[in-house]
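Q: below is the structure, and that's it, no one-letter string:
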């Protein structure tokens, strides 16, 4: 297999995430947080999400509101991401002397995929989109999560996240 390009990675994530997010939204819950999660090593992504209804069922809503790991929808639609994992693993291993370039390529593919999904209307439009925060989050969190959130969202959809969960940007400010 040839080494997949950033465009091929993006297209694969778009295909998988479209199916997974549409299945997620078919649950009938009202989502306010939908993200792709990857690690600091840029391993293959998975979905995490929170809805108002799932937060109401939480034993610790003040802690869970933005916490991907406690999401009842962590890795939702994983069955759709097998082709993504295959392409991801066909890329050069991070650590083969190209760590920064490979890491940035993978994060670019994920951010482009979320932007494409948004432009396709997967996350809604108008008021429904303004109430939904989308992102590509690296765990453990760092300032790049805030940078991506600002690029991917209208300000009103991330105002509460910025106030409660965003990591400070390089200059030490959050917004």
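A: The structure has been received and is ready for your questions. Please read all numbers here as calculations on a predicted model, not as lab measurements. Numbers count the residues shown, from 1 in each chain.

Q: CA atoms for contacts and neighbours, from now on please.
A: Will do.

Q: did I read that right, residue 75 in a helix?
A: No - read with DSSP: H, G, I helix; E, B strand; the rest coil, residue 75 is coil and lies in no helix.

Q: show me what contacts it?
A: Applying C-alpha atoms under 8 Å, 6 or more residues apart in numbering to residue 75 gives the contacts 46, 47, 48.

Q: centre-most residue in the chain?
A: residue 36 (2.2 Å; C-alpha atoms, centre = their mean).

Q: helix, strand or coil: sort out that residue for me.
A: Here residue 36 is recorded as strand under three-state DSSP.

Q: was I right to think it contacts residue 135?
A: Yes - counting by C-alpha atoms under 8 Å, residue 36 touches residue 135, with 6.4 Å between them.

Q: show me the helices in the chain, by range?
A: Ranges of helices within the chain are 6-25, 52-57, 61-64, 82-90, 99-119, 126-130, 143-152, 155-164, based on DSSP state H.

Q: this is the other structure I want to compare:
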């Protein structure tokens, strides 16, 4: 049912534009060139987009792009309420509509989590000592090690799980906060960590909300980096032994973003997948079995995943197209999109994994599909950059979008349940 209070912007094109404009509209709108031309002939809206909704910023960018393209040609702009069709009474002008959009507050940009190297080393040293002590005193097979903190980002503590320990307490294997090794070695090994956190001060003594968000992200990222440092030196084993251990860094109570850390810290496998299925708090990425079956019939021409994050998306759905225009490319189209925009030449080491439907690309580093703990955080970051401004300095010039592509897509797909599991 249409929301009777929803406000939509409708753009009508009253003449057939040149071929270059048709192609640009085709890319922005996700419509075929012939469909764009048909709508221009019939007076059917080229674009009908809700304003001031959950994706106001994305909708506004898309609308501005379309208005820029049609500006030299005969067109109409309408502001329609409650699903009404465009008519004389709803007509407005582009300048007025853009002024309203500009006045609307843009949502705060997501914080790019950056670990503090010194803090990460202090936490890693404490965790190494505590885990070694735990293993010496309890010669069990530990299937999980977690560094946990509170919503106030107080000093973290170590929690560990083993089949033997869980059997003694009757808890399931993911009840780490309540298990027999819930706060292990805190007094013996975590004194330096406590002092380091005290030096950083009380999180809520920061009066500016953005500053609090940055400090909170830094503390969580440093906890994650501490486990990554240990993993890089082989502390948790290799091969099958490593796949039998799950590393977690997160908060209590659990937060949906904890799943992102689990994906960044661990190779794909049954243990990680069971945690994501049984313990993760956030939504799951919708699977598209039909599209996967279609691609399985291809004998060649499919791209290899550029990094573990994209590989995980493709295991669930080979590309994703959302109604707001966001696309993540599948193995059938990724190479072609990167060739078209000459990404290897202009942004070496980066790969275009999707776009926002408004002329900006989603770029990630491309170390390959295999899990590498040393590259876990950097290879997971998604940056947004104008496709006409590709450059080697994507990390500096791009706008940080997320470091958990799967979780970011799952949340957006949950908001738009008619999302299609195919890239455009």
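A: Arrived safely, thanks for sending. Computed from a predicted model, the values in this text were never measured in an experiment.

Q: quick TM-score on the pair, please.
A: The TM-score (TM-score structural alignment, normalised by the length of the first structure) is 0.89; 167 aligned residues with a C-alpha RMSD of 1.8 Å.

Q: picking that back up, residue in the second structure matching the residue nearest to the centre of the first structure?
A: Mapped onto the second structure by TM-score structural alignment, residue 36 of the first structure lines up with residue 147.

Q: quick one, what contacts its match?
A: Residue 147 of the second structure sits next to 156, 157, 158, 159, 223, 224, 248, 249, 250 when contact means C-alpha under 8 Å, 6+ apart.

Q: returning to that earlier point: can the helices of the first structure go into CSV with extra columns for mean neighbour count?
A: As requested, the helices of the first structure are exported to CSV (neighbours: other C-alpha atoms under 10 Å):
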stretch, mean neighbour count
helix 6-25, 19
helix 52-57, 14
helix 61-64, 13
helix 82-90, 17
helix 99-119, 18
helix 126-130, 13
helix 143-152, 19
helix 155-164, 16
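
Q: what's the matching residue for residue 115 of the first structure over in the second structure?
A: Using TM-score structural alignment, the partner of residue 115 of the first structure in the second structure is residue 228.

Q: how close does the aligned residue in the second structure for residue 164 of the first structure sit to residue 175 of the second structure?
A: In the second structure, residue 164 of the first structure lines up with residue 278, judged by TM-score structural alignment. From residue 278 of the second structure over to residue 175 of the second structure the distance is 11 Å, taken as C-alpha to C-alpha, to the nearest Å.

Q: so what sits against both of those two?
A: Here residue 278 of the second structure and residue 175 share no contacting residue, scored by C-alpha under 8 Å, 6+ apart.

Q: sorry, back to before: which of the contacts of residue 147 of the second structure map to contacts in the first structure?
A: With both residues aligned by TM-score structural alignment, their matches' C-alpha atoms under 8 Å, the contacts of the contacts of residue 147 of the second structure that the first structure also has are 156, 157, 158, 159, 223, 248, 249, 250.

Q: just the closest of those residues to residue 409 of the second structure, please.
A: residue 250 (20.2 Å; C-alpha to C-alpha).

Q: tell me the contacts of the closest one?
A: Residue 250 of the second structure sits next to 146, 147, 148, 149, 220, 257, 258, 261 when contact means C-alpha under 8 Å, 6+ apart.

Q: my read: the fourth one touches residue 156, true?
A: I take that to be residue 149 of the second structure. Yes - if you go by C-alpha under 8 Å, residue 149 of the second structure and residue 156 touch, sitting 4.6 Å apart.

Q: what about the corresponding residue of the second structure for residue 72 of the first structure, neighbour count?
A: Matched by TM-score structural alignment, residue 72 of the first structure corresponds to residue 180 in the second structure. Using other C-alpha atoms under 10 Å, residue 180 of the second structure has 20 neighbouring residues.

Q: distance of the closest residue to residue 180 of the second structure other than its chain neighbours relative to residue 173 of the second structure?
A: Take residue 180 of the second structure and drop its neighbours on the chain: the residue closest to it by C-alpha to C-alpha, 6 or more residues apart in numbering is residue 165, 6.1 Å away. According to C-alpha to C-alpha, residue 165 of the second structure and residue 173 of the second structure sit 9 Å apart.

Q: cool, residue 39 of the second structure as well?
A: 57 Å.

Q: picking up where we left off before, scan the kept ones among the contacts of residue 147 of the second structure and report the most crowded one.
A: residue 223 (31 neighbours).

Q: surely that one meets residue 248?
A: No - Residue 223 of the second structure is beyond contact range of residue 248, at 9.3 Å (criterion: C-alpha under 8 Å).

Q: skip ahead from the host helix or strand of residue 363 of the second structure and say which helix or strand is next.
A: Element membership of residue 363 of the second structure [criterion: DSSP states H and E] is strand 360-365. Later in the chain than strand 360-365 of the second structure, the nearest helix or strand by DSSP H and E is helix 376-380.

Q: which other helices and strands does the helix or strand immediately after that next one in the chain contact?
A: The C-terminal neighbour of helix 376-380 of the second structure among helices and strands, as given by DSSP H and E, is strand 382-386. Applying 3 or more C-alpha pairs under 8 Å, 6 or more residues apart in numbering; DSSP states H and E, one finds that strand 382-386 of the second structure makes contact with strand 360-365, helix 394-397, strand 399-402.

Q: let me know the angle separating strand 382-386 of the second structure from strand 360-365.
A: Between strand 382-386 of the second structure and strand 360-365, the angle comes out at 140 degrees (axes from the mean of the first three to the mean of the last three C-alpha atoms, to 10 degrees).

Q: which part of the first structure lines up with strand 382-386 of the second structure?
A: Aligned by TM-score structural alignment, strand 382-386 of the second structure falls on no residue of the first structure.

Q: got the contact list for residue 39 of the first structure?
A: With contacts defined as C-alpha under 8 Å, 6+ apart, residue 39 of the first structure is in contact with 138, 139, 140.

Q: roughly how far does residue 256 of the second structure sit from residue 159 of the second structure?
A: Distance of residue 256 of the second structure to residue 159 of the second structure, computed by C-alpha to C-alpha: 19 Å.

Q: try residue 309 of the second structure
A: 26 Å.

Q: list the contacts of the alignment partner in the first structure of residue 191 of the second structure.
A: Aligned against the first structure by TM-score structural alignment, residue 191 of the second structure finds its counterpart in residue 82. For residue 82 of the first structure, the contact set (C-alpha under 8 Å, 6+ apart) is empty.
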